[in-house]
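# One predicted model, sequence on top.
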Amino acid sequence: MPVQSGRTALAEAAREFFAQWEQAKGYWTDRQSREFERTYIEPLREAVKAALKSSEEIEKLTRAVRRDCE
């Protein structure tokens, strides 16, 4: 899978997941929900951001290598 395709798939999956989480928060509003968000959702959100940024850098490097090899 090309880096661009993977990045797009991750971005779309994350967008859907976090939208569903926001919807679930409307029903699950206790302390456990806030703890779950702090423990799992927030770190996941940061990890997804980092992965998307890294994949963008990989794509840039891959293009540069291809350009240099032509």
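That came through, no problem.
# Only C-alpha atoms from now on, for both contacts and neighbour counts.
Will do.
# max-length helix in the protein?
helix 42-69 (DSSP state H).
# measure Glu35 to Lys49 for me?
21 Å (CA to CA, to the nearest Å).
# Comparing the two, which residue is more hemmed in?
Set Glu35 next to Lys49 and count neighbours by other CA atoms under 10 Å: Lys49 wins out with 15 against 11.
# Could you grab the helix/strand/coil label for Gln32?
Under DSSP: H, G, I helix; E, B strand; the rest coil, the three-state class of Gln32 is helix.
# Count the residues that sit near it.
Around Gln32 there are 10 residues (other CA under 10 Å).
# and it, how far is that from Arg38?
10 Å.
# Distance-wise, check the most centrally placed residue in the chain relative to Trp28.
Closest residue to the average C-alpha location of the chain: Val48 at 2.7 Å, with CA atoms, centre = their mean. Distance, Val48 to Trp28, by CA to CA: 23 Å.
# second one coming, line it up with the first:
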Amino acid sequence: MLNFDWLNSVSVGVARGIILGIFGLIVIAVWFLRREYVLESVDAPRPWHNLKWWATGVMILLGLLYLYF
């Protein structure tokens, strides 16, 4: 049904670079979210309530795992 034979010509290094670039774009997009939107339901925000930091940490962890395996 779907023909992905063209992916055979893409090297592993290029594929990793593309995926890590997508991870980076996701992190950048998260940091452009408004603070009010991220902390909408928090009455007294503390530093650990900021989901931007959590999302960045998770994406870094995913990137490191992707590089390792």
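Arrived safely, thanks for sending. As the structure is a prediction and not an experimental result, all values here were calculated from the model.
# Quick TM-score on the pair, please.
Laid over one another, the chains give 0.52 as their TM-score (TM-score structural alignment, normalised by the length of structure 2), with 52 aligned residues with a CA RMSD of 2.9 Å.
# Would you indicate which residues of the longest helix of structure 1 are buried?
48, 52, 55, 59 (16 or more other CA atoms under 10 Å).
# Please enumerate the helices of structure 2.
Using DSSP H, helices in structure 2 cover 12-31, 35-38, 51-68.
# how distant is the second one from the center of its chain?
If I follow you right, that is helix 35-38 of structure 2. 18 Å (CA atoms, centre = their mean, to the nearest Å).
# List the neighbours of it that are in contact with it.
Under the contact criterion CA atoms under 8 Å, 6 or more residues apart in numbering, helix 35-38 of structure 2 has outside partners 50-52.
# same check, this time on the longest one
Contacts to helix 12-31 of structure 2, defined as CA under 8 Å, 6+ apart, come from residues 52, 55-56, 59, 63, 66-67.
# Repeat the analysis, applying 6 Å as the threshold.
Thr56 (CA atoms under 6 Å, 6 or more residues apart in numbering).
# matching residues in structure 1 for it?
Aligned using TM-score structural alignment, helix 12-31 of structure 2 spans residues 3-22 in structure 1.
# So for that stretch, what gets flagged as buried?
Buried positions in stretch 3-22 of structure 1, judged by neighbour count with 16+ other CA under 10 Å: 3, 7, 10-11, 14.
# any idea which of these is the one closest to Val65 of structure 1?
Val3 (14.1 Å; CA to CA).
# Tell me which two in the buried residues of stretch 3-22 of structure 1 are the farthest apart.
Val3 and Ala14 (16.2 Å).
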